[in-house]
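Turn this into a model:
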Amino acid sequence: MTKFEKKKIIFIPNSLEKRKSGLLEGFSKEFQDCEAFFITNNKVTKDTSRCIGYISKKDAKDLKSLNGGQWVHINPLNCSVTLPNAHHDKILKVYYELDVFGRIHRIQPNTMDLGVYFQELISYFRNKRVISHTNGTKSLKELIALFIIKFLDVVLNIINYKKIIKYSSTINYFGESCMLGKWLLLSLIRRENGPKIINLLVSIAFDLMLGLYIIKYFIDYEKDVLFFIEDIGEVAIVTLKQLLNYLMGSPIGLKLNHAFNHALGLFFFYNINLWKLFIQGLYPMLLNYLQYLIKSGVFGFSFQLALISDILSLTTFHVYCIYVYAAKLFQLQVKSIISLWRLFIGRKYNPLRERVDSCHYTQHQLFIGTLGFTILLFLLPTTTLYYVVFTTLRLVFMIVNGILYRLRYLLRCLPIYVTLLWILNSSTLAGNLELEFRQFENDDNLSVNVKMKSLPFRTSLGIFKPDVIEPIDGLKWGAVVHKLFTGILI
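So this is what the prediction gives:
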């Protein structure tokens, strides 16, 4: 479309009633390059407070004395438009679908030069719905919803009070559910985000059905499931012990410090055996907990995923402890080696000024420093081996927990309803403008007809996702690599 040098634009509903004469509802707004007039009702009105002009078969010159010549005038006989202080050849008429613009959420920012004006029109309809509803008296249902929202605020404040509970996926899930319920109630009160609400309710229904199916499967194969879980726990402990036995030997032909390697292996064996005794003592309780885990499917499969994530963190806690020991030992050795290396070049770290300064060392200091540097350097490969192995296991469990979280996130905003609307080419997902010229007899105004097309599928998914659901931040691999090489816990 050619860019027009225009000074006046008027937006007219396609379904504007032309059989009656009367006032037109709408508003006008000054933009940087023009003045825009928006007719926001397809029927004539008697309310002068929101009036922008009139439609009449009489000529606009005959009606100027009634309105001071400041109102929009539309002649239904020849579809001509008269605007204040504008020539006919400087007026652009844009015909739009009123019912569609009352439902759509936004215009693509790169759709023609008229996108900003249509976005103003969409904002007007959205604000009009909100104002018309908030001006009325609150019903009993709304008062109950507001009370529930206040209660959810109190619960969220309690959950966020202690930072340590954020490490629990179940509590995090409960907090996310509270935020989602608060958003849902507020949207219902304001009568906003209709497609978002429907898509959320459809996703919740699918989540609940999937959870109920898991319950049915567990009831049918209860013994097999319990045997599989018990076998998995035993296999994990046996495999970890075999891994330690392998590391205490000569893994991949590495020549490690035998005494130090044996001492580390025995220490980690002690941790594993201690944790095995602890798990065996809690095993009956864990089986009962598993019963509740399965039955929690009535709250949805996503809630089961949160519980599974916590169980995984609990049952692999000994691996995390070994990783912490190995990481702290590796970090201590690396920092000590770096500090002792400064001794050879006559440098020393000054903690008061937080910088490295020159320093003169005595012979005894050089001897002890050289001895310590040599010992730590030759012990470093053994420590590094255990650190690399258990850091790898730590990353694997982090990735598994991340996958479980993303599955929960997907179940919360599964785009079933939005996908159906997009396939059916519903006007609810409209957002792309398609312009075509219109020509009327005895009309010198330039006229454009606007048709709405559906947004791209990916854009629709982003628009109709609940505002409070955000995916977890992924691992920042640059920071992770730095922590891996320095022994900082991840």
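
rest of the way, CA atoms for contacts and neighbours
Will do.

Please, where are all the helices along the protein?
In the chain, the helices defined using DSSP state H lie at 60-67, 98-101, 115-134, 140-161, 169-190, 194-220, 222-247, 258-295, 301-315, 317-344, 363-412, 416-423, 457-463, 477-486.

Redo the ones you listed as CSV? Include mean neighbour count and distance to residue 469.
Formatted as CSV, the helices of the chain follow (neighbours: other Cα atoms under 10 Å; distance: least, Cα to Cα, whole Å):
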stretch, mean neighbour count, distance to residue 469
helix 60-67, 12, 52
helix 98-101, 19, 26
helix 115-134, 16, 22
helix 140-161, 14, 15
helix 169-190, 18, 7
helix 194-220, 18, 11
helix 222-247, 14, 32
helix 258-295, 15, 24
helix 301-315, 20, 14
helix 317-344, 18, 29
helix 363-412, 17, 8
helix 416-423, 17, 16
helix 457-463, 15, 11
helix 477-486, 13, 24
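
Here is the second sequence; please produce its structure so I can put it next to the first one:
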Amino acid sequence: MNSVFIFVPNTLDMDNIGFLEGFAKRIDDNLIFYVTSDKLLLEAGCTVGYCSSQTPYNMFTANDSEWLHVNNTTREFTINNINTQEYDDRFTIILYDIKAFSKCDITTFKLQKYGDQFNELRTALNKLSYKMVKPRFMILYIVFMFLIEKISEIFRKGKKICQYSSILLHSESSINTLKWIINSIQNSEIIPIKVYNTILSKVIDILIGFIALYIFFEYETIILKFLNDAAENIIYGLKNLLIFLMGSPIGLKLNYAFNTTLGTFFFYHIFLWKTFMQFIRPYLYSVFYILLFPASFGLSFQAAILDDLIKVCTIHVYCIYIYAARLYGLQINGLISLWRLFIGRKYNPLRNRIDSHQYSHNQLFIGTLGFTIFLFLLPTTLLYYVVFTVFRLVLKVLNLSLIYLRVLLQHLPIHSIVLWLIDSPLIAATIVISAKSEVDDIPVVLHATLKSLPLMHCIKSTTPSLNFEIPKIPWYQELKNIFIGKHL
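Predicted coordinates for the structure are as follows:
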């Protein structure tokens, strides 16, 4: 026999006469009555029954579906027009807190007992509570979404350029976030907590950004002088480092001619970069003040601008690292290939495997000579490669730190934490069911209350998904690339 459940507000007004607002539904072959208001209706609308001292058979015909009657004198529930052969005479009344369930936003009920039934109740209560509250500015929404789509299309077309600039990537992410917020508000019956978290995070981001801009304008001369000195110190620091490496660092005996050649080449590269910086310096201040416009949109934009400035100011370090990595990789691959010569092996590119091979005397002589040259030049190359690889790793860690800072500023769960601290029903999603009658009583009366989720579960459930992918570091592959000289 299938079961019958009746969900009734624990504050239902049963002292008067009127219609019960609600609906009936079948879930998993069970008949469920939902009373979705604790007030009685004077006129029949979306009703599921009636409350009076006597059963009003004249109001409901025999052809009507199942309906409830609540006796306002004895407080007894009766189900009419029910098929007794299909459903058991025994039914269960579940009393619930209508205020808590109508405000609840986290839907984890399906994992619990009566989960589907409670989820259906929560959805119905939210629609009834908010269907007349939220205005829909359709014209403004259409115009605004049209502009956002056009801006997003520009970013999509320039995707190859955007991937090299943090400020462009962050701007695209912000546009996508704004589009998600507008769609969520427009298409949802109730504004989700995820939207409140995102909006509040952006407000905090902008406030901190204004404080940072105020500090910048307050100490503008000092900060600009510091940035100029920092760029000069990077150049002079690299020059001193190259002078140190061109000598005998920590007593290493390096190939003098090769070491001098590499040091001179890198010196010339730094000289070109310094000349370029001196040439564009009069224009840098104008560009810097132009960048203050996106910086006014929050600290996350300022972090993206800082990331781009670091990349521009250290591009010569990156170039030197690439030169050293290519040279080191060439020598390592040469040594690996020539080592196979001594054991009579050869790489077969057609079958992608190592095959046996018989070398001639001339090939053995040339191969031995090349192996010796690569081997004795390797320590000098390795020294430059190790030093500038460390610089490259430091810059990558700094880049990832700024990315995580931007993500944190965009997804601060401040609203969720405050709701959890005040024990708001908005984040209550754990159902606690207690019996209000004996098991043998007919009907069985249960009382359902809501309990807040644990803090970490609440944060995970109310944190919006990212609109861009955070770069992940495959440490095994990165270490392998370092050893074989493949640039990071």
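
hang on, the earlier thing: next, format the helices of the first structure as a markdown table and append distance to residue 352 of the first structure.
Shown next, in a markdown table, are these (distance: least, Cα to Cα, whole Å):
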| stretch | distance to residue 352 of the first structure |
| --- | --- |
| helix 60-67 | 80 |
| helix 98-101 | 66 |
| helix 115-134 | 58 |
| helix 140-161 | 35 |
| helix 169-190 | 41 |
| helix 194-220 | 56 |
| helix 222-247 | 42 |
| helix 258-295 | 35 |
| helix 301-315 | 40 |
| helix 317-344 | 16 |
| helix 363-412 | 22 |
| helix 416-423 | 60 |
| helix 457-463 | 51 |
| helix 477-486 | 23 |
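
Tell me which of these sits nearest to residue 34 of the first structure.
Among the helices of the first structure, the nearest to residue 34 of the first structure by Cα to Cα is helix 115-134 (10.5 Å).

helices or strands next to that closest one in the packing?
helix 98-101, helix 169-190 (3 or more Cα pairs under 8 Å, 6 or more residues apart in numbering; DSSP states H and E).

What range does the last one cover in the second structure?
On the second structure, the counterpart of helix 169-190 of the first structure by TM-score structural alignment is residues 166-187.

mean deviation of that stretch from the first structure?
Aligned to the first structure and superposed, stretch 166-187 of the second structure gives a mean residue distance of 1.4 Å (mean Cα distance after the TM-score superposition for the first structure).

Need the residues that contact that stretch.
136, 141, 145, 148, 151-152, 155, 162-163, 191-192, 195, 301, 304-305, 307-308, 467-468 (Cα atoms under 8 Å, 6 or more residues apart in numbering).

burial of residue 83 of the first structure, as a residue count?
21 (other Cα atoms under 10 Å).

Tell me which of the helices of the first structure sits nearest to residue 27 of the first structure.
helix 115-134 (9.4 Å).

Now tabulate the helices and strands packed on helix 115-134 of the first structure in JSON lines and tack on distance to residue 251 of the first structure.
Converted to JSON lines, these look like this (distance: least, Cα to Cα, whole Å):
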{"stretch": "helix 98-101", "distance to residue 251 of the first structure": "69"}
{"stretch": "helix 169-190", "distance to residue 251 of the first structure": "37"}
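
Outside of the longest strand along the second structure itself, list whatever touches it.
Scanning the second structure for the strand with the most residues, using DSSP state E, yields strand 30-41. Strand 30-41 of the second structure has contacts (Cα under 8 Å, 6+ apart) with 2-13, 16-26, 48, 51, 68, 98, 117, 121, 124-125.

In strands, which of these appear?
2-9, 18-26, 48, 51, 68.

what about burial for these, which qualify?
Buried subset of those (neighbour count, 16 or more other Cα atoms under 10 Å): 3-9, 18-24, 48, 51, 68.

Was I right to think residue 73 of the first structure contacts residue 55?
Yes: the pair residue 73 of the first structure and residue 55 qualifies as a contact (Cα atoms under 8 Å) at a distance of 5.7 Å.
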